[in-house]
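>>> Need the 3D shape of this:
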Amino acid sequence: MGTLTYDSKLTVALDDRVLAHLQAVVWSKLRRGEQFSFTWTDPTRNGMGRTSVWLSPNIPVAFEYFGSRLPKLNPAWLDALSKSANSPGGLTIVPEPEE
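Next up, the predicted model:
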């Protein structure tokens, strides 16, 4: 389990594989100067079931991994996550499709 830290204040634990795919999509959008929302569910976090943040090139985001090896990225999942990020609802973690 790795972590995504938003603005040095909010941290969410995510599987390294999920985190690697999210990082690729987030970096791609932020590199282009795009702003977008990111929403995830976390039913174990202090009774809160859903969190949304606004991602912008001006807000620090850190990705920390438990494992030392980068998971193999699934292009179909990157595409699905990118489509989600470009939608009016913003980025959400969608199920991984088969390659």
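>>> Every contact and neighbour count from this point should use C-alpha atoms.
Noted.
>>> Can you pull up the most central residue in the protein?
The residue lying closest to the centre of the chain (Cα atoms, centre = their mean) is L22, at 3.6 Å.
>>> Pull the distance from the longest strand seen in the chain to the chain's centre.
Secondary structure assigned by DSSP state E gives strand 36-45 as the longest strand of the chain. In terms of Cα atoms, centre = their mean, to the nearest Å, the centre of strand 36-45 is found 9 Å from the chain centre.
>>> one more, for comparison:
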Amino acid sequence: MGKLHYGYGSEAIVVPDELLAHVQALVTTKLRRSESFTLSWKQASDPTVGRSTIWLHCSIPLRFEFDTADAITLDRGYLSELAESAARGGVLIDLDAQDAPISAIARKTLEKAA
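Below is the predicted model of the structure:
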């Protein structure tokens, strides 16, 4: 499980490494182009929170931390779906799909976003 650190002193968002690699590719591409968007997630492990959202902007500190040092192969189809969602203004990811292959994560994420 990796971590996404966003802003100053905020609690890290725990994300499966494979999903975090896709989010990193999307976020770095969008922010390099000065394109801001929202990133939302639902995490069933915390029943007090329904869904969380952050506004991703290039002026806010951002750090990706992976448990694995190995490179993660990106699923271009899933990355394309994330990019299309970001172009519409926001991305919703499923943090509880930690043991699923990326195709299953993509399917669940897209179903929830629709």
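>>> so what number do they get for TM-score?
Overlay of the two chains. TM-score (TM-score structural alignment, normalised by the length of the first structure): 0.88; 96 aligned residues with a Cα RMSD of 1.6 Å.
>>> Look up which helix or strand A21 of the second structure falls in, please.
Per DSSP states H and E: A21 of the second structure is located in helix 17-32.
>>> L82 of the second structure too?
Going by DSSP H and E, L82 of the second structure is in helix 76-87.
>>> May I see the buried residues of that helix?
For helix 76-87 of the second structure, a neighbour-count test (16 or more other Cα atoms under 10 Å) marks 78-79, 81-83, 85-86 as buried.
>>> And for E64 of the first structure, the neighbour number?
E64 of the first structure: 15 surrounding residues under other Cα atoms under 10 Å.
>>> what residues are up against it?
The contact partners of E64 of the first structure, taken as Cα atoms under 8 Å, 6 or more residues apart in numbering, are 2-4.
>>> Spell out the secondary structure type for the residue of the second structure positioned farthest from its centre.
Distance to the chain centre peaks in the second structure at T48, reaching 20.5 Å (criterion: Cα atoms, centre = their mean). Following DSSP: H, G, I helix; E, B strand; the rest coil, T48 of the second structure is assigned to coil.
>>> Kindly provide the distance from W55 of the second structure to G7 of the second structure.
From W55 of the second structure over to G7 of the second structure the distance is 10 Å, taken as Cα to Cα, to the nearest Å.
>>> same thing with S80 of the second structure?
From S80 of the second structure to G7 of the second structure the distance is 26 Å (Cα to Cα).
>>> what helix or strand is the aligned residue in the second structure for T5 of the first structure on?
Counting by TM-score structural alignment, T5 of the first structure lines up with H5 in the second structure. Using DSSP H and E, H5 of the second structure sits in strand 2-6.
>>> one step back: now the residue nearest to the centre of the first structure: how far from P95 of the first structure?
Distance of L22 of the first structure to P95 of the first structure, given as Cα to Cα: 12 Å.
>>> Next: N74 of the first structure.
For N74 of the first structure relative to P95 of the first structure (Cα to Cα), the value is 12 Å.
>>> That concludes my questions; thank you for your assistance.
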